[in-house]
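*Asks:* Structural data only, the sequence is not supplied:
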């Protein structure tokens, strides 16, 4: 989920914790737990600082080890070790329990995004991505904000957020059922399709679709249970040509390939350089595919420049590559 949603979830857990007798009877414990749940709901995303290095490192590692099983166990201990000395009268066990719940919930809800997490490390490096909830879901964010306002106006925070979390459980079930319905509709439309990806958007009844059969890629959208195929591409195996082999040695392209399960590729030759482009088909937006990896090589196959990440116009891509436009 996005940072804002994790923040309001941390606050709501602090409110929910007031149902715990050990918290309700001790204001020091309540304060320390509020700090613990807020920090705990954020700390797995500390790997966002990797963006300062480059996109390749970020793509390879974001929601990786910081969302793993050892990390989920370690983060609460780190937070409690920092917070508890400032609140020595707090109930240490309950501070740890609620902080652990905040960290666990952060990783758990991230699993439902299409980006996913490596939540099963070290037992499996597989990315777990259920793709039922958008990274920013207006309903989830909004209902938390409503709960915080109700709390601010004097309602019991524990019971308020108990009701809200009950609603959210039903919402998650609804989203899962809705996704399965779209999946079934795609299988009817493209009977021989496999590796079908149904990804959420910010709109409740709108889904992105990327699928493939033996010979083609299909890119589309579901709007109010109606399936629209917007693009079709022939599946052409990536050749092991010299330019492709050398381009794959680039860290940006390598990171892209480690992350993207459905993509097409292009190779263009210009007067004094080659350009290799890989295009993720999952994120079509306004007739454009914004998540790409591009590598430019000279005539001797030396890498000149490269880029991977989100880019929404060819002009901006050229600026990122810092080379004269074609």
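*Replies:* Happy to help now that I have it. None of the values given here were measured: they were computed from a predicted structure. Numbers count the residues shown, from 1 in each chain.

*Asks:* CA only for contacts and neighbour counts going forward, please
*Replies:* Fine.

*Asks:* Next, the contact list for the residue positioned nearest the centre of the chain, please.
*Replies:* Geometric centre of the chain, nearest residue: residue 115, 3.5 Å, by Cα atoms, centre = their mean. Residue 115 sits next to 129, 131 when contact means Cα atoms under 8 Å, 6 or more residues apart in numbering.

*Asks:* Next, find the distance separating it from residue 183.
*Replies:* Computed as Cα to Cα, to the nearest Å, the residue 115 to residue 183 distance reads 18 Å.

*Asks:* do residue 44 as well
*Replies:* Residue 44 is 31 Å from residue 183, by Cα to Cα.

*Asks:* ok, and here's another one to check against it:
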């Protein structure tokens, strides 16, 4: 989710504190700032997209750092308010920080909440990067003048039911896609992701014994749109790519990618595609490794956001 949406969610969470939702209230302000704070990892862009994407939603989204961010924000706010309860502001600011990571986990990219205990991203993948239902519920909490216990319970119940319904829809569509493709393939795995732009659509990746298939399904009509079908690479191609630094990076970066192999003159060219995000008729993230005929690596590139961008990656340890 974008920082503004995270901030709105933080403001909405502060309604549960019993205090009025207002930026003049340190609890509300702390909760809102805390809900945006984990994206401080954007400073990684100073070293380029390669570094930024490698660390995005990593350590700054983990519990130890969330506690530290909440403490720093609480300390900063204490200078601006005469009537200030440090413990109360810290508690709600930490909840704001935690909400950021939890909502990132609810979308398809995930976050490393339990880092440094595990380097793997946690993700549930049921919400879009911008979710209209969550936004409406947040605005109800922010602008309602009387957030009574019954109203808070009602909004909480709708929120829980909505998440539950999205999870059930995802499970149902995964099964539907698996059955649909099992008629012609041996299905190994199905990954389902909320569509980037359309609330009522879901993207899918089907890994079969012979192909990797990428498409989208309309959850209302069950209409399937197949975007790309790739023949699965052989094991030698996979090993060639994954032994490189960019290959290790890409394997950690993407949960589902495909490798294309081509001979271009005296070179072997491996092109990896992150199959998760398809926008403007192309995939968002790519990587390229160029070998000579003796299997020496000549060049490695990372292509973030679009294939035309090239970031040279060193293969020297």
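*Replies:* The structure has been received and is ready for your questions. Only a predicted model underlies this, so the values are computations on that prediction, with no experimental measurement involved.

*Asks:* Provide the TM-score value for the superposition.
*Replies:* Their TM-score after superposition, calculated using TM-score structural alignment, normalised by the length of the second structure, is reported as 0.82; 303 aligned residues with a Cα RMSD of 3.0 Å.

*Asks:* circling back: out of residue 44 and residue 183 of the first structure, which sits in the busier spot?
*Replies:* Between residue 44 of the first structure and residue 183, counted using other Cα atoms under 10 Å, the more crowded position is residue 44 (23 against 18).

*Asks:* On the three-state scheme, the residue of the first structure most remote from its centre is what?
*Replies:* Within the first structure, residue 271 marks the point farthest from the mean C-alpha position, 39.3 Å out by Cα atoms, centre = their mean. Recorded secondary structure, residue 271 of the first structure: coil (DSSP: H, G, I helix; E, B strand; the rest coil).

*Asks:* Can you tell me what residue 276 of the first structure aligns to in the second structure?
*Replies:* Residue pairing (TM-score structural alignment): residue 276 of the first structure is matched to residue 270 of the second structure.

*Asks:* ok, and the closest non-adjacent residue to residue 272 of the second structure?
*Replies:* residue 259 (4.3 Å; Cα to Cα, 6 or more residues apart in numbering).

*Asks:* follow-up on the earlier one: what kind of secondary structure is the residue nearest to the centre of the first structure in?
*Replies:* Under three-state DSSP, residue 115 of the first structure falls in the coil class.

*Asks:* Tell me the counterpart of it in the second structure.
*Replies:* Superposed on the second structure with TM-score structural alignment, residue 115 of the first structure falls opposite residue 109.

*Asks:* which ones are touching the match of residue 276 of the first structure?
*Replies:* So residue 270 of the second structure contacts 237, 241, 259, 260, 261, 262, 288, 289, 290 (Cα under 8 Å, 6+ apart).

*Asks:* and the nearest residue to residue 281 of the first structure once chain neighbours are set aside, how many neighbours?
*Replies:* Once flanking residues are discounted, residue 281 of the first structure sits nearest to residue 263: 5.3 Å by Cα to Cα, 6+ apart. When neighbours are counted by other Cα under 10 Å, residue 263 of the first structure registers 17.

*Asks:* Alignment lookup: residue 263 of the first structure to the second structure.
*Replies:* In the second structure, residue 263 of the first structure lands on residue 257 (TM-score structural alignment).

*Asks:* hang on, isn't residue 204 of the second structure packed against residue 191?
*Replies:* Yes - with contact defined as Cα atoms under 8 Å, residue 204 of the second structure counts as touching residue 191 (5.6 Å).

*Asks:* Those two: who's more crowded?
*Replies:* Per other Cα under 10 Å, whichever of residue 204 of the second structure and residue 191 has more neighbours is residue 204, with 27 against 18.

*Asks:* ok, now how distant is the more buried one from residue 175 of the second structure?
*Replies:* For residue 204 of the second structure, the distance to residue 175 of the second structure - Cα to Cα - is 11 Å.

*Asks:* can you check residue 73 of the second structure too?
*Replies:* Taking Cα to Cα as the measure, residue 73 of the second structure falls 45 Å from residue 175 of the second structure.

*Asks:* Of those two, which one has the most company?
*Replies:* residue 73 (20 against 12).

*Asks:* Contacts only, for the nearest residue to that one once chain neighbours are set aside.
*Replies:* Nearest non-adjacent residue to residue 73 of the second structure, counting by Cα to Cα, 6+ apart: residue 30, 6.7 Å away. By Cα under 8 Å, 6+ apart, the contact set of residue 30 of the second structure is 73, 74, 77, 89, 90, 92, 93, 96.

*Asks:* Looking at the first structure now, which of the contacts of residue 270 of the second structure still hold up?
*Replies:* Here these are checked against the first structure with both residues aligned by TM-score structural alignment, their matches' Cα atoms under 8 Å, and the contacts held in both are 241, 259, 260, 261, 262, 288, 289, 290.

*Asks:* Can you add secondary structure and give these back as CSV?
*Replies:* As requested, those are arranged in CSV below (three-state DSSP):
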residue, secondary structure
241, helix
259, strand
260, strand
261, strand
262, strand
288, strand
289, strand
290, strand
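
*Asks:* Can you flag the buried ones in those?
*Replies:* Applying 16 or more other Cα atoms under 10 Å to those, the neighbour count classes 241, 259, 260, 261, 288, 289, 290 as buried.

*Asks:* Would you quantify the distance from the residue lying closest to the fourth one once chain neighbours are set aside to residue 15 of the second structure?
*Replies:* With Cα to Cα, 6+ apart as the measure, residue 270 is the residue that lies nearest to residue 261 of the second structure, at 4.7 Å, once sequence neighbours are left out. Going from residue 270 of the second structure to residue 15 of the second structure by Cα to Cα gives 52 Å.

*Asks:* so stretch 36-45 of the second structure aligns onto which residues of the first structure?
*Replies:* Counting by TM-score structural alignment, stretch 36-45 of the second structure corresponds to 42-51 in the first structure.
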